[in-house]
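structure of the sequence below:
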Amino acid sequence: FSFVIADLPGLIEGAHEGKGLGDRFLRHAERTKILVHMVDMAGTEMRDPIEDYEKINHEIYSYSDQFMIKHKLLVANKMDLPEAKKNLNRFRERVKEDIIPLSAHTQEGVDELISRLRELLCQENSQEK
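Predicted coordinates:
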């Protein structure tokens, strides 16, 4: 079987109300079967990973209930950077979901992400038949 991956840029607050290009991105994401929510766990640019995660979730769930029933993978990216491990521990205390730690730079976690995506894609493909 085949599949398409769409990389959607970060959403801004109010995207579900049409701010920026957010509603276009959300409309596109709504057609996907699986969402991979990748969070910058290093908190670069003075960002808080928990706050970023909660804002994105607010935007997608405010846009459409369809996001509630999609398969989702939560990925903690930039795990090779200094603050990432501390932020991941704090994130895990707050967010009670399965998290795949990953570093695109060192490739840590990439195999796990691919494996999990493959599993979900196979599930989706078998349900469509």
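
make it CA atoms for all contacts and neighbour counts henceforth
Will do.

how about the secondary structure of the nearest residue to residue 112 once chain neighbours are set aside?
Take residue 112 and drop its neighbours on the chain: the residue closest to it by CA to CA, 6 or more residues apart in numbering is residue 100, 7.4 Å away. State at residue 100, reduced to three classes by DSSP: H, G, I helix; E, B strand; the rest coil: strand.

to compare against the first, here's the next sequence to fold:
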Amino acid sequence: MFEATFATALDAEPLLEPNAFDALVREIGEDGAGEVRAVFWSETCARLRLFRTLGLEQYRARFARDAHSLKSTASTFGYLRLAALALALENTAETLGEAEFYDLLARMDAAYAAARQQEPED
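Here you go, the predicted structure:
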């Protein structure tokens, strides 16, 4: 189960690893990193909206798979809190109750919005 103390610990996770994007820029260049980050923002926004439209009971396995992907890409860009919350969804998708699921989604939405605010305007 997704316990309140665990949820609070996830909210305490830092929003951003400040050097992560710079490392990506060194690997693939500034233009490439910027393009990949723009795709990440767009796909993550769409994914979080989709999560709210799918039924929990029918799509638990999909939530776990999508959360795994989100965790990986959020980690690549250094969005630590979003990655931690996605990991929590990945690990608990099969057992979450509906209230816990929607609470976790709200936390993911907040982490996404907070991370987005940390970024310069595109």
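
quantify their similarity with the TM-score.
Here the TM-score for the pair of chains, by TM-score structural alignment, normalised by the length of the second structure, is 0.30; 67 aligned residues with a CA RMSD of 4.9 Å.

before we move on, the earlier item: residue contacts, the residue nearest to residue 112 of the first structure?
73-76, 109, 112-113 (CA atoms under 8 Å, 6 or more residues apart in numbering).

gap between residue 109 of the second structure and residue 7 of the second structure?
14 Å (CA to CA, to the nearest Å).

what does residue 62 of the second structure give?
If you go by CA to CA, the gap between residue 62 of the second structure and residue 7 of the second structure works out to 22 Å.

among the contacts of residue 100 of the first structure, which are in helices?
Cross-referencing the contacts of residue 100 of the first structure against helices under DSSP state H gives 112-113.

give me the element residue 27 of the second structure is part of.
Assigned by DSSP states H and E, residue 27 of the second structure belongs to helix 20-28.

picking up where we left off before, which one of the contacts of residue 100 of the first structure sits closest to residue 51 of the first structure?
When these are compared for distance to residue 51 of the first structure (CA to CA), residue 76 wins out at 13.6 Å.

surely the closest one and residue 99 touch.
Yes - here residue 76 of the first structure reaches residue 99: they are 6.6 Å apart, a contact under CA atoms under 8 Å.

which of the two has more neighbours?
The residue with more neighbours, out of residue 76 of the first structure and residue 99, is residue 76; 24 against 17, by other CA atoms under 10 Å.

quick one: that one from residue 126 of the first structure, how far?
Counting by CA to CA - residue 76 of the first structure and residue 126 of the first structure are separated by 28 Å.

so the residue positioned nearest the centre of the second structure is in which element?
For the second structure, the residue nearest the mean C-alpha position is residue 82 (3.6 Å; CA atoms, centre = their mean). Using DSSP H and E, residue 82 of the second structure sits within helix 80-92.

for that helix, packing partners?
With contacts defined as 3 or more CA pairs under 8 Å, 6 or more residues apart in numbering; DSSP states H and E, the packing partners of helix 80-92 of the second structure are helix 4-12, helix 60-77, helix 98-118.

nearest to residue 32 of the second structure among those would be which one?
helix 60-77 (12.9 Å).

residues contacting the closest one, please?
Helix 60-77 of the second structure is contacted from outside by 17, 20-21, 24, 37, 40, 44, 47, 51, 80, 82-87, 89-94, using CA under 8 Å, 6+ apart.
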